[in-house]
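In: pasting the structure only:
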């Protein structure tokens, strides 16, 4: 089987087994396309002919061309996934990326809102249908830390407003149940009162009554941020970051925050411990007499 056909088989397997989002699947396709193009440029006809030194040279070439370290790490992750699949299928006898490492990533902490900023953002004024929908949408984002795809995919049957819970389908089609706070419940009840709250109907509707698209949600965030005069770049994932940071800051329970966010690996959640430490460091610098910088009052 030619490399291109093997890549197509892997992508079909990935779609069936892990059910990634179309965006994620496209990213895998692009990353594997880069591998195929590089193999063709180097006259490598099969994956068996790839050796770690050759792959390391390919990564170095992409690095020189200006590909960011995060993109190179994702590239290698996509290639590793392909090679693991081929090995499991008995189509590859060795690992072409064994020992190959991408450039070290510089940890970039996510931006978050403080409690006052978050409260101001979600307090959408107005009683018209659009304002009622937007208020419920923002309150639920901040209350439960949902991903954008999880929110746009919600149906009324996924919500238990009496119990204050929401059932979401996360990455890898994993189900989890997340608490919904009082303010979000009130906003969702107001949205339900607008009509069309059957169990199989989308909670958040866009045009023609269909489920709102991710792009529409992103645009609404920008419009609401401009209306409120926010100086920060406001986007849906910002409220997920803010939810996680505020939960960890108040509880100190990293494992609970991992479960609420639906992270498969706790290492993904640990980035919020750095945010929490930044907050503690600011409090320390402001309060401790020995911590003040020289010349400070």
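Out: In hand now; what should we look at? Note that the structure is predicted; figures quoted are calculated from it, not measured. Residues are numbered from 1 along each chain as shown.

In: From here on, just use CA atoms for contacts and neighbour counts.
Out: Noted.

In: in whichever strand or helix holds residue 224, what's buried?
Out: Here residue 224 sits within helix 214-228, counting by DSSP states H and E. Across helix 214-228, burial judged by 16 or more other C-alpha atoms under 10 Å covers 217, 221-222, 224-225.

In: Contacts made by that helix with the rest, please.
Out: With contacts defined as C-alpha atoms under 8 Å, 6 or more residues apart in numbering, helix 214-228 is touched by 121, 134, 148-149, 152, 206, 233-236.

In: could you dump those to CSV with neighbour count and secondary structure?
Out: CSV is the format used below for the contacts of helix 214-228 (neighbours: other C-alpha atoms under 10 Å; DSSP: H, G, I helix; E, B strand; the rest coil):
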residue, neighbour count, secondary structure
121, 22, helix
134, 23, helix
148, 18, helix
149, 15, helix
152, 21, helix
206, 16, coil
233, 11, coil
234, 21, coil
235, 16, coil
236, 23, helix
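
In: Alongside the first one, take a look at this:
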């Protein structure tokens, strides 16, 4: 386990990997370590066929293709790190492919639903804060971790920009819309704070991701939304709506902070779904509508 601990420390300190990803890697590598111990194999002596047997055993145990992909991704990263540091001569994970998982399109809010959610009343307890939080979330497409970590000095409201530290410690600047700027200004006026203070404070420092998740669920119910609303849904909605209006996939990739444009391309499928609905509804020969006399 010493090698695993060193690898996780590298991710946390040098790569600045998120706590959520670290926990996932820790679980995945702990499962591999337990399997290797059961079979009397040292992790640094593991061969490709043995790693393939581990993945097969996990599959028989009921893990989904998506979970197996994550397991194998953690193994690849771990053995690549061991190889780079001279602790092994070759990676057993290099030639192994995980089973394909069906690609599930993310659910999004339509424009009217998004507007209904973010326009929460401000004349109730925490209303001003909630409006600022939701407007910024939807306006800039931030990750939950990015929003929670935000400090006032990261916002340039006069210029309509926010600077965030994304995955892998990569910094990017994202526009902030006029509604979000007004909501943030109102929030700062209600609760003045230093430039180093969290934009959205919690009880002990910045607001926690869990607190945001729970609050968002409460607000969605209060606003009469039937969909299950979670923080990433606002990011999905932001991406889908920007792409739908602009058609600029590269631009959306930069706004979201995706390292690989393939990650962003899922939103082209969402956009096509929208266009297909428009076509079916509007084109006279797109699809025959059922009438009263149809069987």
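Out: Perfect, I can see it now. It should be emphasised that the depicted structure is a prediction, and the values quoted were computed from it without experimental measurement.

In: hmm, which two among the contacts of helix 214-228 of structure 1 are most spread apart?
Out: With C-alpha to C-alpha as the measure, no two of the contacts of helix 214-228 of structure 1 lie farther apart than 206 and 233, at 23.1 Å.

In: The alignment partner in structure 1 of residue 285 of structure 2: how many residues sit nearby?
Out: Counting by TM-score structural alignment, residue 285 of structure 2 lines up with residue 290 in structure 1. As a burial measure, residue 290 of structure 1 scores 10 neighbours (other C-alpha atoms under 10 Å).

In: Map residue 228 of structure 2 onto structure 1.
Out: Counting by TM-score structural alignment, residue 228 of structure 2 corresponds to residue 233 in structure 1.

In: who are the neighbours in contact with its match?
Out: Taking C-alpha under 8 Å, 6+ apart, we find residue 233 of structure 1 in contact with residue 222.

In: May I see the buried residues of whichever strand or helix holds residue 75 of structure 1?
Out: According to DSSP H and E, residue 75 of structure 1 maps onto helix 69-88. For helix 69-88 of structure 1, burial by neighbour count (16+ other C-alpha under 10 Å) applies to 69, 71-80, 82-86.

In: From these, pick the one nearest residue 297 of structure 1.
Out: The closest of the buried residues of helix 69-88 of structure 1, once distances to residue 297 of structure 1 are taken by C-alpha to C-alpha, is residue 69, at 42.1 Å.

In: check contacts around the counterpart of that closest one in structure 2.
Out: Mapped onto structure 2 by TM-score structural alignment, residue 69 of structure 1 lines up with residue 65. Contacts here follow C-alpha under 8 Å, 6+ apart; on that basis residue 65 of structure 2 touches 59, 98-101.

In: would CSV of the residues you listed with distance to residue 88 of structure 2 be doable?
Out: Formatted as CSV, the contacts of residue 65 of structure 2 follow (distance: C-alpha to C-alpha, whole Å):
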residue, distance to residue 88 of structure 2
59, 27
98, 22
99, 26
100, 28
101, 30
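
In: Neighbour count for those - can I get that in JSON lines?
Out: JSON lines is the format used below for these (neighbours: other C-alpha atoms under 10 Å):
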{"residue": "59", "neighbour count": "15"}
{"residue": "98", "neighbour count": "17"}
{"residue": "99", "neighbour count": "14"}
{"residue": "100", "neighbour count": "11"}
{"residue": "101", "neighbour count": "12"}
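
In: now, which of the residues you listed lie within helices?
Out: Using DSSP state H, residue 59 are the members of these that sit in helices.

In: Considering the contacts of residue 65 of structure 2, which are maintained in structure 1?
Out: For the contacts of residue 65 of structure 2, the aligned pairs still in contact in structure 1 (both residues aligned by TM-score structural alignment, their matches' C-alpha atoms under 8 Å) are 59, 98-101.

In: And the contacts of helix 214-228 of structure 1, which is closest to residue 109 of structure 1?
Out: residue 233 (14.5 Å).

In: what sits against whichever residue in structure 2 pairs up with residue 105 of structure 1?
Out: Using TM-score structural alignment, the equivalent of residue 105 of structure 1 in structure 2 is residue 101. Taking C-alpha under 8 Å, 6+ apart as the criterion, residue 101 of structure 2 is in contact with 64-66.

In: Mind putting the residues you listed into TSV with distance to residue 197 of structure 2?
Out: Formatted as TSV, the contacts of residue 101 of structure 2 follow (distance: C-alpha to C-alpha, whole Å):
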residue	distance to residue 197 of structure 2
64	42
65	42
66	38
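
In: what's the closest of these to residue 19 of structure 2?
Out: Among those, residue 66 lies closest to residue 19 of structure 2 (C-alpha to C-alpha), at 19.9 Å.

In: Give me the nearest residue to the closest one, chain neighbours excluded.
Out: Leaving aside its chain neighbours, residue 66 of structure 2 sits nearest to residue 101 (5.5 Å; criterion: C-alpha to C-alpha, 6 or more residues apart in numbering).

In: what do you get for residue 255 of structure 2?
Out: Nearest residue to residue 255 of structure 2 in three dimensions, chain neighbours excluded: residue 174, at 6.0 Å (C-alpha to C-alpha, 6+ apart).

In: List the residues that contact the aligned residue in structure 1 for the one you found.
Out: Under the alignment by TM-score structural alignment, residue 174 of structure 2 pairs with residue 178 in structure 1. If you count contacts by C-alpha under 8 Å, 6+ apart, residue 178 of structure 1 has them with 144, 165-168, 260.
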